[in-house]
Structure formats: C-alpha cells, structure tokens
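> Quick one, what's the 3D model for this:
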Amino acid sequence: MTSGTSERPAAAAPTGSTAGERMTSRERLRLVLVLGFLTASGPLTVDLYLPALPAITGELMTTAASVQLTLTGMLAGLALGQLLVGPVADAVGRRTPLLAGMALHVVASVLCVIAPNIAVLGVLRVLQGLGCAAATVVAMAIVRDLFVGHAAARLLSRLMLVMGAAPILAPTVGGLVLGVTSWRGIFALLAVYGVAILLVTARLLPETLPVTARRGGSVRGTVRDYRRLLTDRVYVGLILVAGLSLSANFAYIAGSSFVFQEQYGLTEQQFGLVFGAGAIGLVGATQVNVRLLRRFAPAQILTGAVAGGAVAGLLVLLCAATGFGGMPALVVALWLVLAAAGLAVPNAPALALSRHGEAAGTAAALLGAVQFGVGAIAAPLVGVLGAGTVAMGLVITGALLAANAVLLLVVRPGRLTASTPPAATDAH
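Below you'll find the model as predicted:
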C-alpha cells in the first residue's frame, strides 16, 4: 500500500445539512427500521440455526467441523457478494441489486429445507450469504448517501439496536422451532422472513443515489476504485479493525453452541437464552455509544473499545484454560467481549466510509467483505482447534489483540482524533 492518501483526515461533516439530516423524525425512524431489518437478515441467517448445529451433525452424519463450515460458507458468501454488489450499487442505484439479492436469499432458503447432505447445505449457505450481501452493503451505502461523520456513527448505532434484536431473538426462536419441527423448519422460517423483507423494501425504501451521482459500471472503473481504496492506509486499517472486532463475535457464534450444549449440558432452549443475554451486551453498548459520541470523537471510542475487548478476551481465555469461576464467569467475560464489539463496530465503519463518499457503495462493499471474510476464517478455526472453550477463547483473544495492533500501528488513531470535530457541533 502506498501512503499517498494515508494522512488524509476523516472527512468532517459539511457545513450544510445532508439529506438525512433534513428528514423528519418519522421518516428517520422508518429508515432505521427498514435498514435495520435489512441488515438483520445476515445475523438472523447466521444465528437462527445455531441451536440446531448438534442436531444437523447427527442427522446428516457429519462432524462438528463440517457443520461449522456451513457457517463459513454463509460468511464467505457475504464477503464475496459484497465485493460484487458494491460497484453495481454505485453504477445502477441501490434498489435493483438490493431486491435481486433478497430474492436470491429466499430461493436459497427454500432449497436449504430439502438439502439432502452437508455438502449441498454448505453450497446453499454460500448462496444465502450472497443474497444477504446485497442487503448489507446497500444498507451501509444508503447510510453514507444520507449522513456523514458523527451523524453516520449515531445512525449506525441506532441501526444496530434494530439488527441487534436478531442475535438476541434468533437462537431462542430457533430453539422454539426445534421444539415443534426439525432444523429444516428453521430455513423455512428464513424464507418467510426474506419474502416479508422483500415486500417491505420494495414498498418503503426509496432510491437514495441520484442518476447524476452514479458511476460507470465498467470492470476497469471497478478495479480502479478498489485500487484507490486499497492505497488508503487509514481506510484499510479501519476496515481491518472492524473485521477483526467482528471476527471475535463470529468465533463466539461458531463455538458457543458446542461449548454450552455439549460441555455445560444446556438444552437448546437454555442455550438460546444464554446466547440472547450476551447479545444484550452488544446491543446495549451500541446505544451507550450514541451518548459517548456527544463527548468523544469516534476514534477515541474505537481505541478504548478494542483495548477493553482485548482485556476481556484474555479473561475469556483465563476462564477457559483454568475453569476459573465456572460457566458464570465465562458468560460474563464473553458478555464484556460482545459489549466492546458493540462500541467498536459502529465507529470503525463510520470513520472508514467518511473517507470515500464518492464511491460509498464500493467502499461499503470492501468494508463488508473484510468484516465477513475475516469472520469466515475465524469460524472454522474454532472447529479446527477442537470446538471447545479454549479454542473459542484463543480465537477471540487473538482477533482482538490483532485489532489493537492494526489500530495503533496502521490507523494511528491519535491523528484521527485530532481531525474529528466534536459531537457538540452536530445539529442534533
């Protein structure tokens, strides 16, 4: 990477109000709800089937590592799909790729219901990820179309309140579904959800990218945009921090069902409750972030979050390796890891996207691809290392220590802090 743009400060909010800031409270609430349910399609597709992982292992006569690869396939589809959808969304607008992606998600979910073996299920999970990618990258691009700076970070925090309901409710709902049907019923429920979101989006979400702001859709132009993004050292560092922070969550997602159900003997329903309690920490932190933004710059919050997350990760590893405090101590340590992620995840993307508003779709695509691509690596690592408490702790701690290293050595957050306007200057 060259350093030609590495010292460019994060873009400050323009003196004039943005389109999003001119929205009424009702319009903004509707936007948050629609975008929240769109972005929740990814976490919901990941988390809803978590209680069924042991059941899938048994019915399809496979291994825990093989079943975890279906999670990896979903995350890989999310990563690859965003790289493809981002430039398309900059070229033709936001709505068309979004609706096409959600339609693909619905079809893949229906086919998962009748998947005959683990190989077919894995391929269909990749297709589900490709479909969810459109929802994820377009939602992020719409945020950047309408908001910048602190306003964007605040909206992302509100967005996470809505999408955070997915990891809270999904394992519990998945456990309830398993109480009345098999794991295949979970994918039928995902298909129904996809149809509902497709209809709501088609009706309520407007196009936010004017024709005059659209970019050429040539392969050469796409390569040029990605090359420019990859030569911005600070942007690359920020998306790596976002990806590593999120990969700690994916390590928890990949390992928690086996740890709590097989090691600690929880039922599918009990696991759903424990998993949901941890997700409350993630969502609660995103809302604390809104208040913190009134006093601190996003870079300051990000620095504290990844440092605190690394300490919490070391505590998880201590509990895992020594059995200190039993399951209650482990749950508290994991809760702290998720809370740290709740502070890091809204701020790193907001800082990264503020640097490249001229290609918001492509920038959001690369951001999402890195986030889910790193997660796709973290998830099977837990299985390869043994799918136990120590394996989960090792991956979580390693990811968060790496996030700290990238933030301090590549991003250099002190320079971002110095160039970021205080929250008090925002209009609301």
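> C-alpha only now, for contacts and for neighbours.
OK.
> Give me the contact list for stretch 101-118.
60, 62, 66-67, 70, 121, 124-125, 127-135, 184-185, 187-188, 190-192, 194-195, 197-198 (CA atoms under 8 Å, 6 or more residues apart in numbering).
> buried subset of these?
66-67, 70, 121, 124-125, 127-135, 184-185, 187-188, 190-191, 194-195, 197-198 (16 or more other CA atoms under 10 Å).
> Show me which parts of whichever strand or helix holds residue 75 are buried, residue by residue.
Using DSSP states H and E, residue 75 maps to helix 64-92. Buried residues in helix 64-92, counted by 16+ other CA under 10 Å: 64-92.
> helices or strands next to it in the packing?
Contact partners of helix 64-92 among helices and strands, from 3 or more CA pairs under 8 Å, 6 or more residues apart in numbering; DSSP states H and E: helix 53-59, helix 95-113, helix 118-146, helix 360-384.
> try 10 Å this time
Judged by 3 or more CA pairs under 10 Å, 6 or more residues apart in numbering; DSSP states H and E, the packing partners of helix 64-92 are helix 25-47, helix 53-59, helix 95-113, helix 118-146, helix 219-230, helix 233-258, helix 360-384.
> between those helices, which gets nearest to residue 275?
Closest of these to residue 275 is helix 233-258, at 7.9 Å (criterion: CA to CA).
> what's the angle between the closest one and helix 25-47?
Using axes from the mean of the first three to the mean of the last three CA atoms, to 10 degrees, the direction of helix 233-258 lies 60 degrees away from that of helix 25-47.
> starting at the chain centroid, how far to helix 233-258?
Helix 233-258 has its C-alpha centroid displaced from the chain centroid by 8 Å (CA atoms, centre = their mean, to the nearest Å).
> The following helix or strand past that helix vs helix 25-47, what angle?
Per DSSP H and E, helix 233-258 leads on to helix 268-292 as the next helix or strand towards the C-terminus. If you take the same axes, to 10 degrees, helix 268-292 sits at 140 degrees to helix 25-47.
> Could you also give me the structure for this next sequence, so I can compare it with the first?
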Amino acid sequence: MPAKRSNLFIISLLGALSVISPFAIDMYLPAFEQIATELAVEPTVIALTLSSYFIGLALGQVFYGPLLDRFGRKRPLLFGLGLFVLASIGCALAPDANTLIALRFVQAIGGCVAQVASIAMVRDFFPAKDSAKVLSRLFLFIAVSPLLAPSIGWVMVAAAGWKSVFLVMAVIVGVILALIQFLLPEGHKPDTSISLKPGPIVAEYLTIIRHPRFATYAFAGALSFAGLFTYVAGSPIIFISGFRLSEGTFSIIFAVLAVGFIGASQLNVVLLRWATSETIFFSALSGQVVTALVFVAGAAAGWWGLGETLALLFVFLSCVGLTNPNASALALSPFTKNAGSASALLGFFQLGFGALISVGISAATPQDSFPIIVIFAVTAVCGLAVLLVGRRAAAVVAPEAVSTPSEPQESDDAQVASESSEETSVVSSS
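Now for the predicted structure:
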C-alpha cells in the first residue's frame, strides 16, 4: 500500500473509531417514543439509557489510559470493541427498560476505548509536527456525527424499528474491529513498566485534583458542560413528547442546534486572538446563566412556544461551545509530565457530572419538561458560583507544575483552548 494511501487509511480508521460513541449516543434519539411504547414505560425512563451510557463513558476514561500504555493499543481496542458489539446485540434483545439501561452502561464501557485510543494513536502513527493537522481531520468526523446520526437513526427506525439501530451499530463496529485486527499495525509496544496498581494511580489523581487551577476550571467547566448532556438526554422529551414533533423533524432540529455548539467552539479560535481564555470563559458562562434563567422564568409563566424554545436552546448551547474548550485549556495548563492523567480526570468529571445530573430528567414528564429547563439553570448557576469562589486561587499557578514562566502562560492557555475548540465536539454527541 503506498505511503499516502496508508496514511489515508489510518486517518479514516481513526476517524471511524472516534465517532463510535457519538453515533451510539445520537443515532437512537428519534426512537425514544417507540422504545418507550414497546417497553411500556415513559420516555423519561428511556432517557436513563443515555445517563447510563454517559456514566460508562466517564468511568472508561479513567481506566483505558493506563491499559493502552501497558498492553499496547490493539489488545484493549479489540476487547473494548468486542464488548461493545455484544452489548449492542443485547440492547436489541432487551426485554425491559432496566435491562436496556444496564446494557447501555456495558456498551459504553466497551465503546469508550475507541475515543481514547484514536487520539493516542495519532501520536503513534504521525510525527509531532503533523499531529494538529491529523487531529483536525479527525474532529471533522466528530463534528459531522451530531448532524448525521439522528437523521440516519430516524430512517432506520422508520424502516425497521428501534432494534435495527443497535443491530446496525453492532455490525459497523464489528467491521471496524476486523479492520483493526487484520490491517492496522500495532503503533505502541506494550510497556510493562506502567503500573496498574490502584494506589499510585489514585495518588496521582488526588495530586491533580488538589491543584486550585484544575479544581476551579474542571468543576466549573463540568457544571457548564452538564447543560449539554441534559439537552441531549432531554431533547426527545421536549420536542417529540412535548411539542409532538415527528422523529424526522426532531432530527432536523437536533442538527440545527448542534450547529450552534460546534460553530461557537470554532468561533472560539478567532476570539482567542483578542481575549484570554479566562475572559471568554467567564463571559460565556455568565451568558449561559442569563439564558437559562430567562428560559426558566418564561417557561414557568408559559410564555415560550417552539420558536422561542429553539432560540433559547441555540444561545444556551452556543455558550457551552465557548465555555468547554476554555475550561479544558485552563484546567490542564498547570500540567506537563502528568498531562495525560490530568486530561483523563478532566474527561471523567465532564462526563460524570453530565451523566449524574442528566438522571434528573426522569423527574420530567411528556406533558411537562419544566424540570429539564430547571436543570439547565441550576447547573449553569452552580458553575458560575464555583468560578467566582475559586478563580482567585486559580490565578496562581504553582511554578513547579508548569513548563513555562507564569507570564507567557496566557498564550499557552490560548493555544490549548484553540486546539480544544476543535476537540470540543467530541462530547457534543456526548
């Protein structure tokens, strides 16, 4: 295989890996009503299948990093993708909602390895000078997933029912698994010096979380980001159950609102030329709070129809598109040697907070989505409170924790935020 074609094959395969979880999250959203009817539960109960997937995705972030370093890339990938395939088949055969919720957790534990490994393998197969270019291509795959996945899922649900979505997931990931096994070289030799003992791993995570800069921006950012998870889990209830829109119309709306989140994350690259990550994060989080409070007040008064709801959600998600990359950059900026562990812990908080908070969606009903709107406001307000309390301590970065003096740190933060703006759409499907 020629070198250029070989690189194209690797990038395409890594791109396919990177969208496994986004598609697993978004593709079955139009089927909520159908699944709820067949399993004889409310759509709010089916929303818990998203929460359980988010929880599995969060936990997997913490465990797969050391495994991919200790055993190489292929063995953990083959195990995780195999688990995903089996769990997907199990989801299609699930006899009740509780079984489906549990199997979605298992599916996430398996599928999480794809996202973690795809980023790691960029460093394995490409020189450092090409990493940003390759990552940008990968994130194009990811950015397209929330635009396409619900529409593809809607077509499949209309043609063959909700079970077909999970069966097709199993087939697609099975093909990817085979390509990895037979055509993808091992990019990282197993390293037996990597410790898998819980003691050293936990100690390192505790050291990271005690850093005031990490704690402030990781927690504030995670609370802001929880609004996205709440939207993803609650949108079928708001639009299909509440406004009685068709699955096809919902798919179009989901794609349009995703443009706000993705577009804002890309706008962040431009804004960083004139403002610091701290300024953008504070401004966007404040805007998110104001939007959420207006949303709650109008919903309580019964003012908002479909048009107003779409406009408010578009602004709300655009604010999240700005907060997420800057929070990530600011939280990770103090770390050099243990940047991988810090990144894994950050992902754990972002996904974990979102997963746990989105469980609150079960308090909503098809006739009343007000609890979902309240969650938007509570998480945003709590995020702003964490920032206001912690940002003074967070402004001081311990010199031993960074690789550059404190004065140029702002430009480092801006560079990481710019790169994170491309990455931020990973969990938008998230």
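> TM-score for these two?
TM-score for the superposed chains, counting by TM-score structural alignment, normalised by the length of the first structure: 0.81, backed by 401 aligned residues with a CA RMSD of 3.5 Å.
> Dump the helices and strands packed on helix 64-92 of the first structure into JSON lines; add distance to residue 395 of the first structure as well.
What follows is these, written out as JSON lines (distance: least, CA to CA, whole Å):
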{"stretch": "helix 25-47", "distance to residue 395 of the first structure": "18"}
{"stretch": "helix 53-59", "distance to residue 395 of the first structure": "19"}
{"stretch": "helix 95-113", "distance to residue 395 of the first structure": "29"}
{"stretch": "helix 118-146", "distance to residue 395 of the first structure": "22"}
{"stretch": "helix 219-230", "distance to residue 395 of the first structure": "26"}
{"stretch": "helix 233-258", "distance to residue 395 of the first structure": "6"}
{"stretch": "helix 360-384", "distance to residue 395 of the first structure": "7"}
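> closest one to residue 352 of the first structure among these?
Nearest to residue 352 of the first structure, of those and by CA to CA, is helix 233-258 at 5.1 Å.
> Give the aligned range of that closest one in the second structure.
Alignment of helix 233-258 of the first structure against the second structure: residues 212-237, by TM-score structural alignment.
> Which positions in the matching stretch come out as buried?
Using 16+ other CA under 10 Å as the test for burial, stretch 212-237 of the second structure gives 212-237.
> For the equivalent of residue 394 of the first structure over in the second structure, which residues are in contact?
The criterion is TM-score structural alignment: under it, residue 394 of the first structure has residue 374 as its aligned partner in the second structure. Applying CA atoms under 10 Å, 6 or more residues apart in numbering, we find residue 374 of the second structure in contact with 292, 293, 295, 296, 297, 299, 300, 360, 361.
> Mind checking which of those are buried?
Buried residues within the contacts of residue 374 of the second structure, counting neighbours by 16+ other CA under 10 Å: 292, 293, 295, 296, 299, 360, 361.
> Assess the claim that the last one and residue 236 are in contact.
I take that to be residue 361 of the second structure. No - in this structure residue 361 of the second structure lies outside contact range of residue 236 using CA atoms under 10 Å: 11.2 Å.
> which residues are in contact with both of those two?
Common neighbours of residue 361 of the second structure and residue 236 (CA under 10 Å, 6+ apart) are 44, 47.
> Mind giving me the packing neighbours of whichever helix in the second structure runs longest?
Across the second structure, the longest stretch assigned as helix under DSSP state H is helix 128-160. Applying 3+ CA pairs under 10 Å, 6+ apart, we find helix 128-160 of the second structure packed against helix 3-18, helix 20-26, helix 97-125, helix 163-183, helix 247-271, helix 409-423.
> quick one: buried residues of the very next helix or strand once past the fifth one?
This points to helix 247-271 of the second structure. Downstream of helix 247-271 of the second structure, the next assigned helix or strand under DSSP H and E is helix 277-301. Across helix 277-301 of the second structure, burial judged by 16+ other CA under 10 Å covers 277-278, 280-282, 284-293, 295-296, 299.
> Just to confirm, what residue range of the first structure does the following helix or strand past helix 277-301 of the second structure align onto?
The first helix or strand that comes after helix 277-301 of the second structure along the chain, using DSSP H and E, is helix 306-332. Aligned by TM-score structural alignment, helix 306-332 of the second structure falls on residues 327-353 of the first structure.
> now the matching stretch: how far from the chain's centre is it?
12 Å.
> Next, the buried residues of it.
Those would be 327, 329-353, for stretch 327-353 of the first structure by 16+ other CA under 10 Å.
> Just give me the mean distance for that stretch relative to the second structure.
Here stretch 327-353 of the first structure, set against the second structure after superposition, deviates by a mean of 1.6 Å using mean CA distance after the TM-score superposition for the first structure.
> ok, the residue nearest to residue 338 of the first structure when sequence neighbours are not counted to residue 350 of the first structure distance?
If the residues on either side of it in the chain are set aside, residue 338 of the first structure comes closest to residue 282, at 4.9 Å by CA to CA, 6 or more residues apart in numbering. For residue 282 of the first structure, the distance to residue 350 of the first structure (CA to CA, to the nearest Å) stands at 17 Å.
> Same check on residue 38 of the first structure?
For residue 38 of the first structure relative to residue 350 of the first structure (CA to CA), the value is 18 Å.
> who's in contact with the nearest residue to residue 143 of the first structure once chain neighbours are set aside?
Spatially, and ignoring its direct neighbours in sequence, residue 143 of the first structure is nearest to residue 152 (6.6 Å; CA to CA, 6+ apart). Neighbouring residues of residue 152 of the first structure by CA under 10 Å, 6+ apart: 13, 20, 140, 143-146, 158, 346-347, 349-351, 353-354.
> Appreciated, that's everything.
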